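>>> no FASTA, just this:
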C-alpha cells in the first residue's frame, strides 16, 4: 500500500461504568491510502461505530480514548484541541451517519445545513454558499434542487435525506469519508443508487472511504481491503479477494458462510442458512484468552489460556487465531 492517508495504531477506547473502566475497543490498527476503500465489518456491538467516532474526534462520556495514535497525512489528530478538530471535520474528514433523520437538524432547512459547510470551511458568503448548495444537491441527483434547498428533513424521503447527508459530507471534497452503515434504512433499489452515487463522487474527488457495514455483498463490491472486527478487536484483515475466497479466522468464515447463496438446497420452501451460535459478549464480560472461543467450534485449551497475538499475513494482512488457516 502507498503511504497511508489515515493511520490508526493500537487504538483503545475506554467505557466508564459504575466506577470501573472497560476496554470497548482494544489494540485496533489499520491504515487507508488516498483513494482507497477499506471495509470494516462485524456484528452489532463489536466496536465499529465508536472506532469511527474516535477518528472523527466525536467520542463523548462515558466513552474516552484509552490509548493509541490516530494520524492524518502523518500528523497526530487524536489530541487536537476542539477548535482544530472542528476545522478538520467536514473539510478533510467527513462522516455519513447511520440514520440521517437523527443526524440532520430538524429545525433547519437542508439547504442551510449544506451551505454552512461552504461558509465555515470554504470562506464563502451566504449568497455564494446557497448557489453552491444547489449545485451540491444536483450532484447527488436530488430533483428540483432549487426547491429542495428550502425543505426541512421531515419533508424528504429516506433516500433523499441520505443524499443530503452525502452532499454535506462531500461538500468540501474531504480527503477521507467515513460511511457508517449508509444504506441500512433504505430499500434495496435505493441502496444500489446510493452506493453507485458514493462511488462515482468519491472516485471523481479522489476521496478515501472507510465503509462500515453489515452487508458483506456491499463490502465485496466496494472495498479493496477488509478488516473484520469482533468484541472490540480486529481479528482479521486482508485484501477483499483473499478474505472472501480464503478467510483465515473462524469468525470470518462463519460470517461468509451465513450469506444466502444461489443454488443452495431448499428445504420446505426455504433455504437454511448457517449461523454462528451465541452472541457477541458484553464488554463487561469478555472471556479470558480468545474472545471468540465460546462460539468457536475449533477452540482448544490454548484458546482459553492464551490471548492469540496478531499473526502477519501477505500484503499487510493479519489474523488473531491460534488455529487460523
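Sure, I can see it. Computed from a prediction, not measured in an experiment: that's the story for all the values here. Numbering: from 1, shown residues only.

>>> can we go C-alpha only for contacts and neighbour counts from here?
Will do.

>>> can you map out the helices along the stretch 1-150 of the chain?
Secondary structure of the stretch 1-150 of the chain (DSSP state H, counting those that start in this stretch): helices located at 48-56, 82-88, 100-103, 110-122, 126-139, 145-148.

>>> what's the closest of these to residue 237?
Residue 237 sits nearest to helix 48-56 of all the helices of the stretch 1-150 of the chain, at 13.9 Å, using Cα to Cα.

>>> What residues of that closest one count as buried?
Going by neighbour count (16 or more other Cα atoms under 10 Å), the buried part of helix 48-56 is 48, 49, 50, 51, 52, 54, 55, 56.

>>> The fifth one is in contact with residue 178, isn't it?
Yes - using Cα atoms under 8 Å, residue 52 makes contact with residue 178 at a distance of 7.0 Å.

>>> Residue 49 touches residue 180, doesn't it?
Yes - the criterion here is Cα under 8 Å, and residue 49 meets it with residue 180 at 6.7 Å.

>>> hey, what's in contact with both of the two?
Between them, residue 49 and residue 180 share these contacting residues under Cα atoms under 8 Å, 6 or more residues apart in numbering: residue 212.

>>> How about the contacts made by residue 9?
Contacts here follow Cα under 8 Å, 6+ apart; on that basis residue 9 touches 27, 28, 29, 30, 68, 69, 70.

>>> By neighbours, which of these wins?
The most neighbours of any of these, using other Cα atoms under 10 Å, belong to residue 70, which has 24 neighbours.

>>> Export the helices of the stretch 1-150 of the chain as TSV, with columns for distance to residue 283.
Below are these laid out as TSV (distance: least, Cα to Cα, whole Å):
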stretch	distance to residue 283
helix 48-56	13
helix 82-88	28
helix 100-103	26
helix 110-122	36
helix 126-139	41
helix 145-148	44
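
>>> So for residue 278, which of those sits nearest?
Proximity to residue 278, assessed across those by Cα to Cα, is greatest for helix 48-56 (19.4 Å).

>>> Check it against this one:
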C-alpha cells in the first residue's frame, strides 16, 4: 500500500480522572487503502470504539488523544480545529453508529436529517436537499421513500433506522466509512441485508470501510485485513484469511476457537464452544507485562514481567506476543 487513505500511527488515548491519567489505548497503528474494508475486532471494552471516535474527532472529556498521528488522505487531522472537524465529518468521513435510535435526532423527520448533509456540505437549498434525501432513501432500499422522509425515527423498525444511518453516512460520498457494530440488535436476515447494502454502496463509490465488531463471522465475510485489539492494544494484524485459518496470538486463537463450526459435535452429540476464561481488565488495572497474561494458558514468567514487542509475520502481518504461533 503506497498511499493509504487512512493511517493511524502510534495512537495513544488518555483517560483522566481523580488526578490520575490512564492510557485507555496505546501503540495503536493501522492503515486502510482506498476502497478497502478493514476489520477491527475484540471483546467489548478493548478500545475499538474509542479508537474510531478518535478518527472521527468525537472524543469527549475525560478522553483525549494524548499522542500519535491520524493521517487522512495525506493530511494530519488529530489536531484539527472544531470547524475543520465539522467540514471533515460527513464530507470525508462518515460513521454508522452502534445504536441508530440514540444516534438519530428523535425530534426531526429522517428526511430532514439526511437533507442536512447536502445543505451543510454541498450548499444545496432545502427543496433540492429534500429531493436528494428521498433518492438517498431509495438507494438504501427503503420502501416508499417519498412517505418515509416525513417519518420520525421511532416510527421505523430497527433495520429501517440502520438504513437511514447508512444513507446519512454515505450522503456526500465520503472517502472513509466507519461502521461501529452496524448490525447490533438486528435479526440475522436483516444483518445480511445491511452488510450486502454497505458492500454494494461502498463498492460503487470506492469508499473505504473501517468495520468495528466483535462478530468474527461478519468481519471474515466483509474485510480483507483484520486487526485484533485487547486491553487497548493491537495484538495481531494480518490478512483476514490467514488470521482465521492460522491465528498466531493466543487471544486471537481463543476468539477463533470460540466460533461455532458446522459439522463439529461432541461425543454426546452436542457441540460445546470453547471460551476464554476471565474478563478484559479495567483501564485502571491493566496488568504488567503482556496484558493478556492473566487469561493466557501459555503464559510464562516473561509474559508476566515484560511487555512483548511487535514481531513481523511472513504473511505481511504483525503480532504482539513472546510465544506467538
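Okay, I see it. Just so we're clear, the structure is a prediction, and the values are computed from it rather than from any experiment.

>>> How alike are these chains, TM-score-wise?
Counting by TM-score structural alignment, normalised by the length of structure 1, the TM-score of this superposition works out to 0.98. Behind it: 325 aligned residues with a Cα RMSD of 0.9 Å.

>>> possible to save the contacts of residue 9 of structure 1 as a markdown table with distance to residue 299 of structure 1?
Written out in a markdown table, the entries for the contacts of residue 9 of structure 1 read as follows (distance: Cα to Cα, whole Å):
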| residue | distance to residue 299 of structure 1 |
| --- | --- |
| 27 | 22 |
| 28 | 23 |
| 29 | 25 |
| 30 | 26 |
| 68 | 30 |
| 69 | 32 |
| 70 | 34 |
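
>>> for these, which one is nearest residue 210 of structure 1?
residue 30 (10.5 Å).

>>> Let me know the closest of the buried residues of helix 48-56 of structure 1 to residue 37 of structure 1.
Within these, proximity to residue 37 of structure 1 (Cα to Cα) peaks at residue 52, which comes in at 14.3 Å.

>>> Under the alignment, what does that closest one map to in structure 2?
Pairing criterion TM-score structural alignment: the partner of residue 52 of structure 1 within structure 2 is identified as residue 52.

>>> need the contact list for its match.
Taking Cα under 8 Å, 6+ apart as the contact definition, residue 52 of structure 2 lies against 178, 180.

>>> how far away is it from residue 5 of structure 2?
15 Å (Cα to Cα, to the nearest Å).

>>> Then residue 111 of structure 2?
In this structure, residue 111 of structure 2 and residue 5 of structure 2 are separated by 30 Å, where distance is defined by Cα to Cα.

>>> And residue 231 of structure 2, by the same measure?
For residue 231 of structure 2, the distance to residue 5 of structure 2 - Cα to Cα - is 26 Å.

>>> Look at those two and report which has more neighbours.
Counted by other Cα under 10 Å, residue 231 of structure 2 and residue 5 do not tie: residue 231 has more neighbours, with 26 against 21.

>>> doesn't residue 285 make contact with that one?
No - the pair formed by residue 231 of structure 2 and residue 285 falls short of the contact definition of Cα under 8 Å, at 10.1 Å.

>>> list the contacts for the closest residue to residue 304 of structure 2 other than its chain neighbours?
Nearest residue to residue 304 of structure 2, sequence neighbours excluded (Cα to Cα, 6 or more residues apart in numbering): residue 289, at 4.7 Å. Residue 289 of structure 2 makes contact with 302, 303, 304, 305, 306, 307, 308 under the criterion Cα under 8 Å, 6+ apart.

>>> give me that answer again for 7 Å
Residue 289 of structure 2 makes contact with 303, 304, 305, 306, 307, according to Cα atoms under 7 Å, 6 or more residues apart in numbering.

>>> Now for the residues you listed: which two are most distant?
304 and 307 (7.9 Å).

>>> quick one, what contacts residue 309 of structure 1?
Contacts of residue 309 of structure 1 were listed using Cα under 7 Å, 6+ apart, and they are residue 320.

>>> Checking my notes, it in a strand, right?
No - residue assignment for residue 309 of structure 1, taken from DSSP: H, G, I helix; E, B strand; the rest coil, gives coil, which places it outside any strand.

>>> Distance check, it against residue 248 of structure 1.
With distances defined as Cα to Cα, the gap from residue 309 of structure 1 to residue 248 of structure 1 amounts to 14 Å.

>>> And the strands in the stretch 101-250 of structure 1?
Remark: strands assigned in the stretch 101-250 of structure 1 by DSSP state E, counting those that start in this stretch are 176-180, 208-212, 225-230, 233-239.

>>> Make CSV from the ones you listed and add distance to residue 60 of structure 1 and mean neighbour count to it.
Conversion of these to CSV gives the following (distance: least, Cα to Cα, whole Å; neighbours: other Cα atoms under 10 Å):
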stretch, distance to residue 60 of structure 1, mean neighbour count
strand 176-180, 18, 25
strand 208-212, 20, 24
strand 225-230, 22, 24
strand 233-239, 20, 25
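
>>> Pipe those into a markdown table and attach distance to residue 158 of structure 1 per row.
Formatted as a markdown table, the entries for these read as follows, by distance: least, Cα to Cα, whole Å:
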| stretch | distance to residue 158 of structure 1 |
| --- | --- |
| strand 176-180 | 15 |
| strand 208-212 | 19 |
| strand 225-230 | 28 |
| strand 233-239 | 32 |
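
>>> Can you say which of these is nearest to residue 264 of structure 1?
Taking Cα to Cα as the measure, the strands of the stretch 101-250 of structure 1 were each checked against residue 264 of structure 1, and strand 225-230 came out nearest at 25.3 Å.

>>> counterpart of that closest one in structure 2, which residues?
Counting by TM-score structural alignment, strand 225-230 of structure 1 lines up with residues 225-230 of structure 2.

>>> Run through who's touching that stretch.
Identification of contacts with stretch 225-230 of structure 2 by Cα under 7 Å, 6+ apart yields 38-42, 46, 234-240, 252.

>>> Equivalent analysis for stretch 298-308 of structure 1, please.
If you take Cα under 7 Å, 6+ apart as the criterion, stretch 298-308 of structure 1 is touched by 288, 289, 290, 293, 320, 321, 322.

>>> picking that back up, from the contacts of residue 9 of structure 1, pick the one nearest residue 194 of structure 1.
Minimum distance to residue 194 of structure 1 across the contacts of residue 9 of structure 1 is 25.7 Å, recorded for residue 30 (Cα to Cα).

>>> Pull the contacting residues for the residue lying closest to that closest one once chain neighbours are set aside.
Computed as Cα to Cα, 6+ apart, the closest residue to residue 30 of structure 1 that is not its neighbour in sequence is residue 8, at 5.3 Å. Taking Cα under 7 Å, 6+ apart as the definition of contact, the neighbours of residue 8 of structure 1 are 29, 30, 31, 69, 70, 71.
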